[in-house]
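> just a sequence and a predicted model for now, questions to come.
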Amino acid sequence: MNEINIKKEIGARMRQLRLEIGLTQEELANKLVSVKGKSSIANYENGSNLPSDEVKFKMCELFNCSLDYLMCKSDIRNPQKLQLDDMDIAFASGIKGLNKENQETLKNIMDGLLAKQELEDKDKKE
């Protein structure tokens, strides 16, 4: 991937994180203090510029994410929050014992159960 595409991908991630916490570009610039207005944020988000290290670290604090996630080097938003309980470990160990076909079957079953649960949760809210 070339540098322009990397900057655009990082900019898209920054925009997504900003929108998740419900800030406008101007509000984000104000929170970051060292950023000179919403045009700087727009330049980050459209991939024209990358923020300074200081601004990146402030963004990570504000967005509650790792620097690797912010810079698109990882898809794990906050690795220190990734903790496995006994059920997770047992499940992962069990999957390893299955052949590929059975792993795929189990994945399809899980997808179905998650969809069912999502519908049930949605019905409860209404």
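Structure received. Keep in mind that this is a model prediction, so the values were computed, not measured.

> from here on, just use CA atoms for contacts and neighbour counts.
Fine.

> OK, contacts around residue 93?
For residue 93, no residue meets the contact criterion (C-alpha atoms under 8 Å, 6 or more residues apart in numbering).

> how much space between it and residue 43?
Taking C-alpha to C-alpha, to the nearest Å as the measure, residue 93 falls 45 Å from residue 43.

> same question, residue 29
12 Å.

> same thing with residue 105?
Computed as C-alpha to C-alpha, the residue 105 to residue 43 distance reads 45 Å.

> this is the other structure I want to compare:
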Amino acid sequence: MTLGERIKQLRKENGMTQVNMAQKLGVTKGTVSTWETDSRTPGFETLNQMCDMFQRSMDYLMGRSDDATPPPVPTDEEQAKLALNQAAEDLKEYVLKYCRLDQYGREAVESLIRAEYNRCRAQGELGPTGDYAVNIRIIS
């Protein structure tokens, strides 16, 4: 089964018209039509939205699998772990970028962090300090 055929099948199984589907995905009816006829292929973000919308795996949507079982929903613990891993990766990226800034840039970043920290503290929005641990290694 082609991607277009699978999109059409899932749309119909879910009682949606091309117009309904287009509205949910933020595209035009004509775009949905071109997907269903395999004239065009949706981008990754749109494919991902469709997987969520139809509760099917990417492999199923793409026609690489006939297993229509909905993908497992991550537990709250798994979601929290993924969020922490993403936060760690983001922080690593920010630290590396900060290290490459000149003095003016570092002072600007520090000023912004101080201002936002003070704002959050004043609004009682600071997270607990025990939730984080930092280990930074500097190579010279």
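Arrived safely, thanks for sending. Nothing here was measured: the structure is a model prediction, and the numbers come from that model.

> re the thing from before, who's more crowded, residue 29 and residue 43 of the first structure?
residue 29 (20 against 15; other C-alpha atoms under 10 Å).

> residue nearest the centroid of the first structure?
The centroid of the first structure falls nearest to residue 77 when counting by C-alpha atoms, centre = their mean (4.7 Å).

> so what corresponds to it in the second structure?
Correspondence of residue 77 of the first structure to the second structure, assessed by TM-score structural alignment: residue 68.

> is residue 74 of the first structure in a helix, a strand, or coil?
In three-state terms, and counting by DSSP: H, G, I helix; E, B strand; the rest coil, residue 74 of the first structure is coil.

> my guess is it meets residue 10, correct?
No. Using C-alpha atoms under 8 Å as the test, residue 74 of the first structure is too far from residue 10 to be in contact (11.2 Å).

> check which helix or strand residue 98 of the second structure maps to.
helix 76-99 (DSSP states H and E).

> so what touches that helix?
Helix 76-99 of the second structure is contacted from outside by 105-106, using C-alpha under 8 Å, 6+ apart.

> what is the corresponding segment of the first structure for it?
Counting by TM-score structural alignment, helix 76-99 of the second structure has no counterpart in the first structure.

> what's downstream of that helix, the next helix or strand?
Criterion used, DSSP H and E; the element after helix 76-99 of the second structure is helix 103-122.

> show me what that following helix is packed up against.
Applying 3 or more C-alpha pairs under 8 Å, 6 or more residues apart in numbering; DSSP states H and E, one finds that helix 103-122 of the second structure contacts no other helix or strand.
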